[in-house]
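Peer 1: Mind looking at a prediction? Sequence and model below.
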Amino acid sequence: MNRILRALQHSWNGLIHAGTSETAFRQEVAVLVVALPVGYWLADSVLIYLLLVGSLILLLIVELLNTAIEAICDGLSQDYMDEIKIAKDCGSAAVTLTIFLAAAVWLVALALKAGLVA
């Protein structure tokens, strides 16, 4: 039980760090907060609502992993290194692809609601 409590504390610390020091994370949380009621209105089923909200939660997860990658890279060296640039660029690309995925999910849900697709 202590191990679970310590793991939860570490997770909470990570969320607090991201919330206080990562602008992109705060922006994405704000989008999620607005999206929760909008998604409820937009979704015709629990499954659609879970896809809408889940796509944004996935974005937060990827953003946290990108933050972790950046922290490790910055801790290793402040000097320019090709390998560190690759790691940071790949983390950024993962966030971008997740944004595209979330946008696609939301656009399809909007199209369904508008009757543009069956």
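Peer 2: Yep, it's here. On a predicted model such as this, the values are computed, not experimentally measured, just so you know. Numbering: from 1, shown residues only.

Peer 1: going forward, measure contacts between C-alpha atoms and count neighbours the same way
Peer 2: Noted.

Peer 1: Now residue 59. Nearest residue, chain neighbours left out?
Peer 2: residue 98 (5.6 Å; CA to CA, 6 or more residues apart in numbering).

Peer 1: no no, residue 62
Peer 2: residue 95 (5.9 Å).

Peer 1: which strands and helices sit next to the host helix or strand of that neighbour?
Peer 2: According to DSSP states H and E, residue 95 maps onto helix 82-114. With contacts defined as 3 or more CA pairs under 8 Å, 6 or more residues apart in numbering; DSSP states H and E, the secondary structure elements packing on helix 82-114 are helix 23-42, helix 46-76.

Peer 1: Presented hereafter is structure B, for comparison with structure A:
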Amino acid sequence: MRNQPKYHLFKNARYALSGLIAALKQEMSFRIEVFLFIILSIAFWMLPLPLSQRAILQFSLFLPLIVELLNSAIERVVDLAMPDIHPLAKEAKDMGAAAVMLSLFATLCLWLYVALKQI
């Protein structure tokens, strides 16, 4: 039997919002990425780009936010399971950080591709 409450759409939405609020309150990197998400979302809608390119750029901005949330969840689980310093705990956290870095790099590459295509 799973240790999970019965599914309720609104309760699950509250859990998700609770996770977002926790990340905004406790994770500086997530706050920075949300700030960049907002600024870049406003900026590129002012550019003369086809709708398809705008949609790709908008969706690409979600990638680092999603990966950052997953990385933060990994870090919390590692801290809970292993409060002492352990090589495997460090590797798990480093791998999460690498995933964030790669998501930022992928987003940057998409943005550069679209920008260079316009020149």
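Peer 2: Received, thanks. Remember, predicted model here, so these are calculated numbers, not experimental data.

Peer 1: So the corresponding residue of structure 2 for the residue nearest to residue 62 of structure 1 versus residue 31 of structure 2, what's the distance?
Peer 2: Applying TM-score structural alignment, one finds that residue 95 of structure 1 aligns to residue 100 in structure 2. In this view, residue 100 of structure 2 and residue 31 of structure 2 are 14 Å apart by CA to CA, to the nearest Å.

Peer 1: between those two, who's got more neighbours?
Peer 2: For the pair residue 100 of structure 2 and residue 31, the greater number of neighbours falls to residue 100 (21 against 15), based on other CA atoms under 10 Å.

Peer 1: Spatially central residue for structure 2, please.
Peer 2: Note on structure 2: the residue nearest the mean C-alpha position is residue 65, at 1.7 Å, using CA atoms, centre = their mean.

Peer 1: Please verify my assumption that that residue contacts residue 34.
Peer 2: Yes - applying CA atoms under 8 Å as the test, residue 65 of structure 2 and residue 34 come out as touching, 7.2 Å apart.

Peer 1: got a list of what the alignment partner in structure 1 of residue 111 of structure 2 touches?
Peer 2: Structural alignment places residue 111 of structure 2 opposite residue 106 in structure 1 (criterion: TM-score structural alignment). With contact taken as CA atoms under 8 Å, 6 or more residues apart in numbering, residue 106 of structure 1 is in contact with residue 52.
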